[in-house]
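Enquirer: Below is the sequence, then the predicted model.
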Amino acid sequence: MKEYFGLTPWTEGLVTASLLIGAAVGAIVGGRMNDVLGRKRALTYIAVVFFVSTLGCVFAPTLWVMIPARFVLGFAVGAASVTVPVYLAELAPTERRGTLSGRNELAIVLGQLLAFAINAIIANVWGHHDNVWRYMLAVAAIPAVCLFVGMLKMPESPRWLLAHGRDEEALEVLQQIRSDERARAEMAEVELLAEEEQAAQSGGWGDMAVPWIRKIILIGCGLAMAQQITGINSIMYYGTELLTQAGFSSDAAIVANVANGVLAVIGTAVCLFWVIDRVERRKLIIFGFCATTICHGLIMLTAALMPAGITRAYVILVLCVTFVFFMQMALNAPVWVCLSEMFPLRLRGFGMGISILCMWLMNATLTFSFPVITQTFGLQAMFGLFFVLGLVVIGFLWKFLPNTSGRSLEQLEESFSRGEFR
């Protein structure tokens, strides 16, 4: 793609970051979409946007078609990122809600692994074709079609139906996915959840005048941006290019990048099945930032001090996959869970929305900067920046991040309202 469009580091960053700017917009609009249209219809329309924008990227004749197509594709990504977790949570039985929500994170990293593996296969089979990158992008149309067809067979969220006065339809949906006795008993619970959802949307900018609310919103935004300051998405987006600069050949880098996907899956599985409910949220998150920051420092020193060659390349690869493992094990799902627990009920929708917006914008900023900094100053400069930012984040979290595990949401809100944030 760089050769075809004649990309500079600046335009390469723009092509990649345009998706993330679209995702930030999609995250804002997506919440409103699934409230107005319903979760099922919203995801069906999102699948169409995924498919059309994917084709726009595949057949883009110029850079100035590619960038808008990537923006629209990002819009679908952002809209899905706020719709899918809600849909899963509202269909899941109470006792399995946490497990199914966690599996969403596992599904994301499995999707990344599949993308890396499929790209490696395509590169090895058709790598001699000038437009092989179009084949790689075209594969993304397949899950878009699967999502569209699958959603046609899925029921609407009973919680959404109940919120819109469609009680009989809500009961019919519950009877499809529960026993009849369980479905009728759960109607009362769904009614309560609908009331909570309405309460969760009642907060807004006016509440920022309250000092403790302002503080918790700022902590949430800081935590969301901190997750991106690790550089995880820059490494996932530019993994092949990073490994090429480390010393691998282009073909070898595409294959080696699959290791990042493998360790992401392993780290997420370790987190979900062994770690997240056994370690205090605050301790786990701070440990994760310490581990990833150490990895950044070691990559910086390796890139700066080791002579170019295959040994240096493999050392950087090992450090990268170690970073990815600690990131997924201690910082991916735990940060999302912490954000969902941190905000009081009436501000949960507002707080999550602002935090996710900050997360996407930080993601876009780092993604745009990555190729510019690495190609101008080298890998050591980029990872040196990650290292310094990591130290700042650790200090911020050590001082301000509350522990949200081991206490009910009501206890957390009462504690925060008294100014107790530890």
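Expert: Structure received. As the structure is a computational prediction, the values presented were derived from the model and not from experiment.
Enquirer: use CA for all of it now, contacts and neighbours both
Expert: OK.
Enquirer: Helices of the stretch 251-400 of the chain, start to end?
Expert: 258-270, 281-305, 310-327, 333-342, 348-377, 379-400 (DSSP state H, counting those that start in this stretch).
Enquirer: burial measure for residue 392, as a count.
Expert: By other Cα atoms under 10 Å, 13 other residues sit near residue 392.
Enquirer: Make CSV out of the helices of the stretch 251-400 of the chain and add distance to residue 201.
Expert: Conversion of those to CSV gives the following (distance: least, Cα to Cα, whole Å):
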stretch, distance to residue 201
helix 258-270, 31
helix 281-305, 26
helix 310-327, 31
helix 333-342, 14
helix 348-377, 6
helix 379-400, 26
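Enquirer: Of those, which stretch is the most buried?
Expert: Ranked by average neighbour count under the criterion mean count of other Cα atoms under 10 Å, these are headed by helix 258-270 at a mean of 23.
Enquirer: re the thing from before, specify the stretch among the helices of the stretch 251-400 of the chain that is closest to residue 94.
Expert: Set against residue 94 and scored by Cα to Cα, the helices of the stretch 251-400 of the chain come closest in helix 333-342, at 16.4 Å.
Enquirer: let's bring in a second model and compare:
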Amino acid sequence: MSDHHPDPAERDLPPLGTGPFRSRLAQITVIACFGGLLFGYDTGVANGAEGPMQIELGLSDLQIGFVISALVFAAAIGAFVGGTVSDRIGRRRSILIMSGLFLAGALLVVLSPAGPQLGEFYAPGYALLIAGRILLGLAVGAASSVVPVYLAELAPFEIRGSIAGRNEFAIVTGQLAAFVVNYVIFATLGHLDGIWRIMFAVCCLPAIALFVGMLRMPESPRWLVDKGRRADALQVLRTIRSEERAVAEIGTVEDIAGEEKETSQVGIRALLTNRHLITILLIAIGVGFVQQLTGINSIMYYGTRVLEESGMSEAQAPLANIAFGVVAVLGAVIALRNMDRLDRRTTFLIGLALTSICHVLVGIASVLLPEGNPARPFVILVLVVGFVLSMQTFLNVAVWVWLSEIFPLHMRGLGIGIAVFFLWIMNGIVALFFPSLVSGVGITGTFFLFAGVGVLSLLFVWRFVPETRGVSLELLEEKVTTGEIHIVTRKKRVVDALTRRR
């Protein structure tokens, strides 16, 4: 934990204070987080629906693999396009379009017809199923890049971490909801044909709620200033800040936006002509890789498979899989409490240390407890639960918050879109090869491999990732654009090391 010493520009801002504007900010956060809820539900629903779907539709293992991975790879495109589009048309309108994609994708999946030729790749029914998953993927990817930015731009810098982090809480809540709803549907309606369609149909409800809710939500004031709409931006700020704070804050935002316009370079042009921006983009891509190479989504997508490989029965595994969703939500709650108390770098380092230890312990347990040992599946379950809890408490929330903060306003959508594009590509690669990895080297080799990657990730974060906590977006923008953020972080690292020695 470290004390934050505000920059002079931040000290000039009046204190945040209390008032009705706090309730309005909370309301906006809840509605926007339905995007995260959909993100979580639509990625988690396949963990339980894919088995009945494969049996009813007569799909091969390769075909069901395409159905699952179509969403992940489409999400990479959705993240990049969503970020760029949100820079052009606004965060609010982008989220409205995204909610429509969620609804349309779910309906295509639910309504995709079965038929004697569905087992062929060219069958119309199979094509419709894939199309639905692609639409869902585009929406999930857009949600992963637009919603965190929308929340970060609306939040005051003092509590930005906890507000932007609520999106990740919504994601894991959506995944838990998917696991629980799937289990309840399977337990109560398992005798019916097409229960997987019911599972996917539930996705329509939060999509409708998001669309209706966002119709009454404001645009990001920082985006409005960037587009020269100062009066509209001030009007929005007055609903989510005190009057004095709103006037002072918009002045700071305008100053930075004015400096950007003087350079006559925004978006991709500014990125390609500034080596500091290229550096921060590469670091952001690296942070996305670090998150995915922990293997967290292997558990969220294939949790039941891991538990069955450890020796758990087919009846036990789906119920035990709910534990992963429960501890993910618990970890997110803890993370939100710590987000404005712990530095981002400290959080990353603790998370990577704990997840790597959990990986090593899973590997050791799978060696010491041979197959057939009745304790084996339950010991591995406890250790994997510990991994998911560590991941959610210290890494998942912090990564999404950090990504939403680090890029300058003029390229924020573009920057996070590119970074999250590569994050989803790595997500897809891990998801695609994880079953083969487990089959080839077993749980032991798989988790030892994750542990080795975790050690390398620790070194990467310690050496390259800059600190962003407790600094206004405008000041961060200045330090990132000039490269000063790396100097400040290195100085702080040295000071912290000297303090510990004393």
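Expert: Thanks, I have it. A quick note: this is a predicted structure, and the numbers were derived from the prediction, not measured.
Enquirer: quick revisit: indicate which one of the helices of the stretch 251-400 of structure 1 is closest to residue 412 of structure 1.
Expert: Going by Cα to Cα, the one of the helices of the stretch 251-400 of structure 1 nearest residue 412 of structure 1 is helix 333-342, 7.4 Å.
Enquirer: roughly how far is the closest one from the heart of the chain?
Expert: Averaging C-alpha positions (Cα atoms, centre = their mean, to the nearest Å) puts helix 333-342 of structure 1 12 Å from its chain's average.
Enquirer: And for stretch 190-201 of structure 1?
Expert: 25 Å.
Enquirer: what do we get in structure 2 for residue 144 of structure 1?
Expert: When structure 2 is aligned by TM-score structural alignment, residue 144 of structure 1 is paired with residue 207.
Enquirer: who touches that match in this structure?
Expert: Counting by Cα atoms under 8 Å, 6 or more residues apart in numbering, residue 207 of structure 2 makes contact with 34-35, 38, 99-100, 102-103.
Enquirer: make it 10 Å
Expert: 34-35, 37-38, 96, 98-104, 106, 213 (Cα atoms under 10 Å, 6 or more residues apart in numbering).
Enquirer: Just the ones of those residues in helices?
Expert: Among these, the ones falling in helices (DSSP state H) are 34-35, 37-38, 96, 98-104, 106, 213.
Enquirer: For those residues, which two are the farthest from each other?
Expert: Taking Cα to Cα, the two most distant members of these are 106 and 213; they sit 19.0 Å apart.
Enquirer: So for the two, which sits in the more crowded spot?
Expert: A direct count of neighbours by other Cα under 10 Å for residue 106 of structure 2 and residue 213 places residue 106 higher, at 24 against 17.
Enquirer: Touching, the more buried one and residue 204? I think so.
Expert: Yes - under the criterion of Cα atoms under 10 Å, residue 106 of structure 2 makes contact with residue 204 at 6.3 Å.
Enquirer: What's the separation between the counterpart of residue 394 of structure 1 in structure 2 and residue 422 of structure 2?
Expert: Applying TM-score structural alignment, one finds that residue 394 of structure 1 aligns to residue 458 in structure 2. Noted for residue 458 of structure 2: a distance of 19 Å to residue 422 of structure 2, by Cα to Cα, to the nearest Å.
Enquirer: Over to residue 207 of structure 2?
Expert: Counting by Cα to Cα - residue 207 of structure 2 and residue 422 of structure 2 are separated by 26 Å.
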